[in-house]
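Asker: got a predicted structure plus its sequence, pasted below:
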Amino acid sequence: MEFGYRIFDSYLINQIDLPLIQISVLRTCEADIQRVKILADLIRSAGKRFVIHPMDVNLSDTQKVVRERNLSQVKRFAELADLGLIIHDELLPDRQRLRGEWLENYRAGLAELEQICPVSIENARDSRNAPWFWQTLARQITFDIGHFESEGIDSLDLVNTLSPELIQKINFIHLHRSNGLKPNGLIDHWPLTPECRELKTLRKLAELKPDLKVILELDTAQDILESRRALRLESLL
């Protein structure tokens, strides 16, 4: 396994001695595109690899103008990407799984992005239907362990039900611990602790697919330090 961490700005690029960085992007406006360009140059200068994770993509939007604007902006991130993009799964407005026009819009947008760079699909908005979404649309998978746990899904049990085909598509792991509500409103981005279930799931995934890239999706250098300590105690790092 190869380990890395996420950033939103330049602060941690040279503060953490891990070789992989995820540039997380909350929006897809022009200012964010320019910011990602700067971050990409800084990461290359630091001798590290990176993946870009735009969060507000909405490939399935049925408003053509909105969908095409979103796709155009995300394509610019794709052109900057080193190891590719990570994008979220999506839902219908009524929170049901994609179907019909929405499904075909997502499929078409994904195909356009994949002409530029590899694209890995993360379980984020609909973890309960993630295996279906991945089976239907994904060439590559980002398995977010904490998102499954925060939805009340035993992530280790889930791994044991996935087909070998889906396991082989997993290239990124998002790793963080689900532990109730944080001050920022997130319930699943806590630092890891020894023997937490998330680490048991990571161990199983690593047995099945040893070449995984693991992103510590945490908020502070201290959280990353605590999590690396837990990984070492469990002989995973």
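Answerer: That came in fine, so what should we check first?
Asker: going forward, measure contacts and count neighbours with C-alpha atoms only.
Answerer: Fine.
Asker: which parts of this structure are strands?
Answerer: Along the chain, counting by DSSP state E, strands occupy 2-7, 20-25, 49-54, 85-88, 119-122, 140-144, 170-175, 213-216.
Asker: buried residues in the first one?
Answerer: Right, strand 2-7. Under the neighbour-count criterion of 16 or more other C-alpha atoms under 10 Å, strand 2-7 has 3-7 buried.
Asker: ok, now stretch 164-175?
Answerer: 166-167, 169-175.
Asker: use this one as the comparison:
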Amino acid sequence: MLVGYGILAGETVKVSSPGIVQISVFKEWDGNISGAVNTSTYLKSLGIPAVFHPVGYFLSETREEVRRQNMDALLYLAKHSTQPMIVHDETTPWSTPLVGQYEEAYEEALKKITEHCPVSIENASNTLDVTRFWHRFASSITLDIGHVQAAGIDSETFVEELDSDLCSKVEFIHVHRANGPHYNGVTDHWGLTPNCKELKALRKFLKRNSNVKIILEIINKDDVRESLALIEDVVREVNYAVNTGN
């Protein structure tokens, strides 16, 4: 297991020797594709794996010019990727499951990206429907435990009941805490606490599949070190149980 955390494109890595770093690029914040690639190159020189996580570059986009812009950005990142690219599940513009031209557009975009790097699909847009979405599209899964809890689903039950086929496809886990709205209205991505549901769910999932990379995704960077330490405690506990047969 690798344990690391997420940063924004161009942001400085402040934790020494993380096991892995996720670089998020938000289109709505004007993106920073070149900054993401530069950060990835720097991390690679240090021997630290970097994962690109583009947000807002919708794979199901059907407007020709917007789709071209999205795909240009996604393919540029894909060509510079050394890890799978993490993308979101998606819905139609009216928040229903992808069908017709939207489903075809998403599938076509996946095929183009995977010519350059693998793709891992995260539950973000519609966690209530994500198991169907994963069965339909995913060869690799990013399980966001915080999004499960924020969607009103008990995250411990979710990871226990996730079917074995999907469980085996989980390659990345996003961990953060659902704890009500931040200043920007986001209701999750809080730092972890010792007995939070999300940590308990992580522990239960790792007992089913420990061959994963764990990424902390929180807004308050002052909480990164403490939250990483809590994750690492869980990892040590699970590793001990596996090694001793307990």
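Answerer: Yep, that arrived. Owing to the predicted nature of the structure, the values given are computational and were not obtained by experimental measurement.
Asker: now the strands of structure 1 as JSON lines including distance to L98 of structure 1?
Answerer: Listed next are the strands of structure 1 as JSON lines, based on distance: least, C-alpha to C-alpha, whole Å:
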{"stretch": "strand 2-7", "distance to L98 of structure 1": "28"}
{"stretch": "strand 20-25", "distance to L98 of structure 1": "24"}
{"stretch": "strand 49-54", "distance to L98 of structure 1": "20"}
{"stretch": "strand 85-88", "distance to L98 of structure 1": "13"}
{"stretch": "strand 119-122", "distance to L98 of structure 1": "14"}
{"stretch": "strand 140-144", "distance to L98 of structure 1": "17"}
{"stretch": "strand 170-175", "distance to L98 of structure 1": "21"}
{"stretch": "strand 213-216", "distance to L98 of structure 1": "27"}
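Asker: would you mark the buried spots in stretch 25-42 of structure 2?
Answerer: Buried residues in stretch 25-42 of structure 2, counting neighbours by 16+ other C-alpha under 10 Å, are found at 25-27, 31-33, 35-37, 39-41.
Asker: now do stretch 47-54 of structure 2
Answerer: 48-54.
Asker: among the strands of structure 1, which is nearest D157 of structure 1?
Answerer: strand 140-144 (13.6 Å; C-alpha to C-alpha).
Asker: the closest one vs structure 2, average distance?
Answerer: By mean C-alpha distance after the TM-score superposition for structure 1, the fitted strand 140-144 of structure 1 averages 0.4 Å away from its aligned residues in structure 2.
Asker: how distant is that strand from the center of its chain?
Answerer: 7 Å (C-alpha atoms, centre = their mean, to the nearest Å).
Asker: whereabouts in structure 2 does it align?
Answerer: Under TM-score structural alignment, strand 140-144 of structure 1 corresponds to residues 140-144 of structure 2.
Asker: now do the matching stretch: everything it contacts.
Answerer: Contacts to stretch 140-144 of structure 2, defined as C-alpha atoms under 8 Å, 6 or more residues apart in numbering, come from residues 86, 118-124, 134, 166, 169-175.
Asker: tell me if I'm right that E195 of structure 1 and L236 touch.
Answerer: No: if you go by C-alpha atoms under 8 Å, E195 of structure 1 and L236 don't touch, sitting 11.4 Å apart.
Asker: looking at these two, which one has more neighbours?
Answerer: Ranked by neighbour count (other C-alpha atoms under 10 Å), E195 of structure 1 and L236 place L236 first, with 15 against 12.
Asker: surely that one meets R203?
Answerer: Yes: counting by C-alpha under 8 Å, L236 of structure 1 does reach R203; the two are 7.2 Å apart.
Asker: show me what contacts K197 of structure 2?
Answerer: Counting by C-alpha under 8 Å, 6+ apart, K197 of structure 2 touches 155-156, 177.
Asker: oh, that last question was meant for L75 of structure 2, not what I typed.
Answerer: 112-113, 116.
Asker: from those, which single one is nearest N243 of structure 2?
Answerer: Taking the contacts of L75 of structure 2 together and measuring to N243 of structure 2 by C-alpha to C-alpha, the closest member is H116, at 36.6 Å.
Asker: A78 is in contact with that closest one, correct?
Answerer: Yes: counting by C-alpha under 8 Å, H116 of structure 2 does reach A78; the two are 5.6 Å apart.
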